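> Next comes the sequence, and after it the predicted model I'd like to discuss.
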Amino acid sequence: MGKVVVIGAGQAAASLVARLRAEGHDGEITVIGAEAVPPYQRPPLSKAYLLGEMDQERLYLRPRDFYEAQGIELMLGTPVTAIDLSARTLIANGEMIGWDDLVFCTGSEPRRLPAAIGGTLDGVCVVRTLADVDAMAPRFTKGARVLIVGGGYIGLEAAAVASKLGLKVTLVEMAERILQRVAAPETADFFRALHSAHGVDIREGVGLGALTGAGRVEAAELTDGTKLPVDFVIAGVGIVPEVELAEAAGIAIENGIRTDATGRTSAPNVWAAGDCASFPHKGAQIRLESVGNAIDQAELVADNILGAGRAYEAKPWFWSDQYDVKLQIAGLNHGYDRVVVRKGEGTCSHWYYAGATLLALDAMNDPRAYMVGKRLIEAGKSPDPDAVADPATDLKTLLK
C-alpha cells in the first residue's frame, strides 16, 4: 500500500491514522504537526485543564507509544512550508517528503484582535492551543479583572472558568445578544441568566473600541464610551479554517478546503477532513467545527483512501460545559422559524422547527431529550411540537 502523509496533528489526524491501521493499511504513515506535542483533546483546554483538573498527559488522544507501536511516524514541531502536487512531495523542516495520498487535517486558527486597536499588547490572549492556555493560565488569579470579547461558546466557556476561579469578569458582545449566530434567543436567555447569577457582567450590543497600555494591556475602551481597567483580555471572536498551505498549492478553497462527498479535494490523491474542510450538505458547501465531525470525517477519508468510496453523511452534534450546566446540541438550526421549549425538573430543552420539520435541539442538563432528539433528527422524523412541549409526554414514545 502507498504512503499516506497527514498535515496537521489534531483530532482529525489522530482519528484518520488510527482508522487506517485498524482497517489494514500496511504502508507508511507520517503525521506532520506544527505543535511540539502529540495529538490532544482541545475542548478540555479551556475547562478542565485550565481549572487544573486535568494534566497534560491526559489531554493526549493516544499515548506516545501507540504511534510507535503502530508504525506511525510523528514529525512534531515541524511546519510544512511548500507542496508540489505534480511531484507529490512537500517540504517540512527543510526535508523533502514524498507521498501517495496526502491529507489536510490542518484545523483552524482563532481570529485575533487587530493590532490597530491594541490586539498585540501583552495580556491579549486567545484560546486554541496548549501553548495558548499554558501562557494564559498564570493570569487566572483571584480578583484579576478580565475582559472577554465575544459572546459565542468560546467566550462563554472562558467566562465560566474565570468566574469559578474568582476573577472579575466582563464580557462584551457587539451583536444584539450573546449566541446570536448559533442559537435561539431562548438559549441565549438561559445562558445570560446563568452567567449573571455567577457574577459575570455581560454587555450586549457593545463592541470593543480599543485596548490601551504601556506595552501590556491596562484598559479597554468600549464603543459606548465606557472605559474599563483590565488585567488581561481573552479574544473569543471565532475561528477560521487553516487553508493557506492548500491554497498556495493551487487546491480549491470554498468555505475551507473544498472537498466532494468522499473527502477528496480538487487535486488527485489529496484529501481533507476536520475543521479545515468543507463538504456538500443539502445543496451547500458547509464546514462543521466539532470533535464529532473531525472524527467521523477523518474515518470516512481513511476508508476512502482504502477504496471504500463512501459519501459523508453528516450527523452534527456539539456540546458546551459551563458551570454545572452541560449543553448538548444535535442537528443544525439553519432556517428555523419556531422554537419549542420543553422544561423539566432541573432540565430544559429547545427544539428548532422549520414549519413542521424538526431541525435541531439544544438540551441543557437533559441527556434524555438530547438522545431522543438526535435519533429523531437522524431518522428524519418530526414529532408534534405540542407533544414535545408537554412535560407529561414520555419522550421515548416519540421514537415509535
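Done, it's in.

> Could you use CA atoms for every contact and neighbour count after this?
Fine.

> For the helix ranked longest in the chain, name the packing helices and strands.
As assigned by DSSP state H, the longest helix anywhere in the chain is helix 291-305. Secondary structure elements in contact with helix 291-305, counted by 3 or more Cα pairs under 8 Å, 6 or more residues apart in numbering; DSSP states H and E, are helix 11-22, strand 270-272, strand 317-322.

> Now tell me what touches it from outside.
The list of residues contacting helix 291-305 from outside it, by Cα atoms under 8 Å, 6 or more residues apart in numbering, reads 11-13, 15-17, 19-20, 23, 101, 262-264, 271-275, 309-312, 314-318.

> what's the most buried one of the helices and strands packed on helix 291-305?
Most buried of these, by mean neighbour count (mean count of other Cα atoms under 10 Å): strand 270-272, with a mean of 28.

> Which strands and helices lie in contact with that strand?
Contacts of strand 270-272 with other secondary structure elements, assessed using 3+ Cα pairs under 8 Å, 6+ apart, are made with strand 101-104, helix 291-305.

> the strands in the stretch 301-400 of the chain, which residues?
Counting by DSSP state E, counting those that start in this stretch, the stretch 301-400 of the chain forms strands over residues 317-322, 325-331, 338-344, 347-354, 357-364, given from the N-terminal end onward.

> will you turn those into a markdown table that also has distance to residue 375?
Conversion of these to a markdown table gives the following (distance: least, Cα to Cα, whole Å):
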| stretch | distance to residue 375 |
| --- | --- |
| strand 317-322 | 11 |
| strand 325-331 | 9 |
| strand 338-344 | 17 |
| strand 347-354 | 13 |
| strand 357-364 | 11 |
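
> which stretch among those comes nearest residue 109?
Of all the strands of the stretch 301-400 of the chain, it is strand 317-322 that lies closest to residue 109, at 18.6 Å by Cα to Cα.

> alright, now check it against this:
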Amino acid sequence: MTGQHPFVIVGAGLAGARAAQTLREEGFDGKIVLFGEEAERPYERPALSKGLLLRTTERDSVFVHDASWYEEHDVDLHTDTRVTTLDRQARQVTLADGRRFGYDRLLLATGSRARSLPVPGAHLDGVLRLRTLADCDRISDAIVDGASVVIVGAGWIGLEVAAAARTRGAAVTVVETADLPLQRVLGDQLATVFADLHRDHGVTFRFGAQVHEFRGSNRVSAVLLADGTVLPAELVVVGVGVLPNTELAEQAGLAVDNGVVVDHTLRTSDPRIWAAGDLANAHHPLLNVRVRVEHWANALHSGPAAARGMLGRTVSYDRLPYFYTDQYELGMEYTGHAPPGSYDRIVVRGELSGGEFMAFWTAQGRVLAGMNVNVWDVTGPIGQLIRSRQPVDLDRLADPTVALESLVGRG
C-alpha cells in the first residue's frame, strides 16, 4: 500500500500525536516522522487556561504520551523544528535548516495561532497571548494576589483566564467590543449568565470598548481605551481569537478557505495529503455544511480519523462539535453547531439563576445544539437529539421532568 517514504505528520499537537498513535494501533509498521515547532513534546491545551493557571493541575499531566513513548513506538519525533516548504510534486517537505524529507502520505496538523492586536505598545513585555505552555508559564507567574490584570476579549479563553486570575487574587478588568461576553456565540440571554457570574466574582467589564494603546517603557503599565479611559495593568492577556496556520498549505497550492479544505474523510485537494485539528475546514456529512472546529475534542478525534484515512480505511468524520469550560463553580459542556442566524429559538430547561440548567438552540423544532451547565451525563442524549434531525416538542424539551431520551424521534 505504501511506498519507500514514511508517513509524515507536520504538527506535533494533540491531533498529530493521536494520529501517530492510531497509525501504530491500526498495524502500520512503516516509518512515521512527526514534526513540531515547539520545544515540548505533544501536549493537550485545555489545561493552559484552566488547571495550569489555577495551579491545580500538574504540568506533566498535559502531555499526550510519556517521553519514552515515541522511541518505544518507533515514531521519529522532531521538536523545535519548523517545516518551511511542501513540494507536492516531489512529495517532500523542507525544514528551516534545509533538510528534506520525502513522504508517501502526509498529514497537516499545524493548528492555529493566537491573533495579535495591532495597536501601539503590543510589543511590550507583559502583553501576552495564551496558546503555548510557555505562554501559560508566563501568565501564571504574573497573576499573583493583588496584580492588576487586563484581559482583551471576552471569549472562552478570556473568561477562563479571568476566572483563574480572580481565583488567585488578581484584580481583573475585561475589555470587550461587544455588549456582553460570548454574545455572538450564545446570544444575549445566555451571555448574561456569564457576565453575572464574573461580576459576582469581582471582575470588572468594559463593554463596547476598544483598545487604543498599550503604555509603558519596557513593560506594560497601562491600557488606553479609545474613549480615553486608562486602565492600570501589570499584565495584559490578549484573547481575540485564533487564525489557522495555513501558510504551508497555501504555499503548496492546496485548497484553502478559512483553513485547509477537506472532505468528509479529511483528505485535502491532494489525494496524498490529509488535514486534521484546528486547521481542517471539513465537510460534515451529518450537518451538510463546512465546519472548522478549534476545540480540544476535534483534535482528539480528527487526528485518528485522518490516520485511518491515510491507511486506506473507510472514514466518514461526523463527530458533533463539542467543547467545555470551567469557570469558578460553573462547569459547562456544549454539543452541536448553531452559528448566528441558524436558529429561531433558544429553549431553556431549568432556571438560569439556579446554577444548573440546560439550553437548546433550535430551528423549526429541530435541536441544533445543546449546552448543559452543572448538569452531567447528558451529552449522549443531547447528541441523539441533534443527530435525529427530527422536530421535538419544545414544551417537553423545556420540562426537566421529561427524560431527554424520550424526546428522540417524537414531535
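Right, received. Where do you want to start? Computed from a predicted structure; not experimentally measured.

> what's the TM-score for these two chains?
Counting by TM-score structural alignment, normalised by the length of the first structure, the TM-score of this superposition works out to 0.96. Behind it: 399 aligned residues with a Cα RMSD of 1.6 Å.

> Can you say which of the strands of the stretch 301-400 of the first structure is packed in most?
Comparing the strands of the stretch 301-400 of the first structure by mean neighbour count (mean count of other Cα under 10 Å), strand 357-364 ranks first with a mean of 25.

> re earlier: quick one, which of the helices and strands packed on helix 291-305 of the first structure gets closest to residue 232 of the first structure.
Using Cα to Cα, the nearest of these to residue 232 of the first structure is strand 317-322, at 20.8 Å.

> Kindly calculate the angle that the closest one makes with strand 325-331.
Following axes from the mean of the first three to the mean of the last three Cα atoms, to 10 degrees, one obtains 160 degrees for the angle between strand 317-322 of the first structure and strand 325-331.

> Which positions in the second structure sit opposite the longest helix of the first structure in the alignment?
Mapping helix 291-305 of the first structure onto the second structure (TM-score structural alignment) gives residues 296-310.

> Same check on stretch 218-225 of the first structure?
Counting by TM-score structural alignment, stretch 218-225 of the first structure lines up with residues 221-228 of the second structure.

> what sits up against that stretch?
The contact list for stretch 221-228 of the second structure (Cα under 8 Å, 6+ apart) reads 150, 209-216, 230-235.

> between those residues, which has the most around it?
Counting neighbours by other Cα atoms under 10 Å, the top entry in the contacts of stretch 221-228 of the second structure is residue 150, with 27 neighbours.

> Superposed on the second structure, what's the mean shift for the longest helix of the first structure?
Relative to the matching residues in the second structure, helix 291-305 of the first structure has an average distance of 1.5 Å after the fit, by mean Cα distance after the TM-score superposition for the first structure.

> Compute the inter-axis angle for that helix and strand 317-322.
Per the same axes, to 10 degrees, the angle that helix 291-305 of the first structure makes with strand 317-322 is 150 degrees.

> Can you mark which positions in helix 291-305 of the first structure are buried?
By neighbour count with 16 or more other Cα atoms under 10 Å, helix 291-305 of the first structure contains the buried residues 291-305.

> Which position in the first structure pairs with residue 400 of the second structure?
Pairing criterion TM-score structural alignment: the partner of residue 400 of the second structure within the first structure is identified as residue 391.

> Which residues are in contact with that match?
With contacts taken as Cα under 8 Å, 6+ apart, residue 391 of the first structure has the following neighbours: 342-344.

> about what we covered before: which ones among the contacts of stretch 221-228 of the second structure map onto strands?
Using DSSP state E to define strands, the subset of the contacts of stretch 221-228 of the second structure located there is 150, 211-216, 230-232, 235.

> Max pairwise distance over the residues you listed: which two?
The most widely separated members of these, counting by Cα to Cα, are 212 and 235 (16.3 Å).

> any idea what residue 78 of the second structure aligns with in the first structure?
When the first structure is aligned by TM-score structural alignment, the residue opposite residue 78 of the second structure is residue 75.

> Next one: the spatially closest residue to that match that is not a sequence neighbour from residue 142 of the first structure, what distance?
In space, residue 75 of the first structure comes closest to residue 32 once its chain neighbours are excluded; the distance is 4.7 Å by Cα to Cα, 6 or more residues apart in numbering. In this view, residue 32 of the first structure and residue 142 of the first structure are 39 Å apart by Cα to Cα, to the nearest Å.

> between the two, which one's more packed in?
For residue 32 of the first structure against residue 142, the residue with the higher neighbour count under other Cα under 10 Å is residue 32, and the figures read 23 against 13.

> So what does that one match up with in the second structure?
Structural alignment (TM-score structural alignment) places residue 32 of the first structure against residue 35 in the second structure.

> Now do the same contact list for that match.
Residues near residue 35 of the second structure by Cα under 8 Å, 6+ apart: 8-12, 77-79, 81-83.

> Next, work out how far apart it and residue 378 of the second structure are.
Here residue 35 of the second structure is placed at a distance of 38 Å from residue 378 of the second structure (Cα to Cα).

> all strands of the stretch 51-200 of the second structure, in order?
Using DSSP E, counting those that start in this stretch, the strands of the stretch 51-200 of the second structure run over 75-78, 83-87, 92-95, 100-102, 105-108, 112-114, 127-129, 148-152, 171-176.

> burial of the alignment partner in the first structure of residue 239 of the second structure, as a residue count?
Taking TM-score structural alignment as the alignment basis, one finds that residue 239 of the second structure is matched in the first structure by residue 236. Summarising burial for residue 236 of the first structure: neighbours were counted as other Cα under 10 Å, giving 27.

> Residue 236 of the first structure contacts residue 147, doesn't it?
No - with contact defined as Cα atoms under 8 Å, residue 236 of the first structure does not count as touching residue 147 (10.4 Å).

> what's the most centrally placed residue in the second structure in contact with, if anything?
Relative to the mean C-alpha position of the second structure, the nearest C-alpha, by Cα atoms, centre = their mean, is the one of residue 295, at 2.9 Å. Residue 295 of the second structure is in contact with 278, 322-323, counting by Cα under 8 Å, 6+ apart.

> that older thread, quick one, which of the strands of the stretch 51-200 of the second structure gets closest to residue 253 of the second structure.
Put simply, out of the strands of the stretch 51-200 of the second structure the one that sits nearest residue 253 of the second structure is strand 83-87, at 9.3 Å, with distance taken as Cα to Cα.
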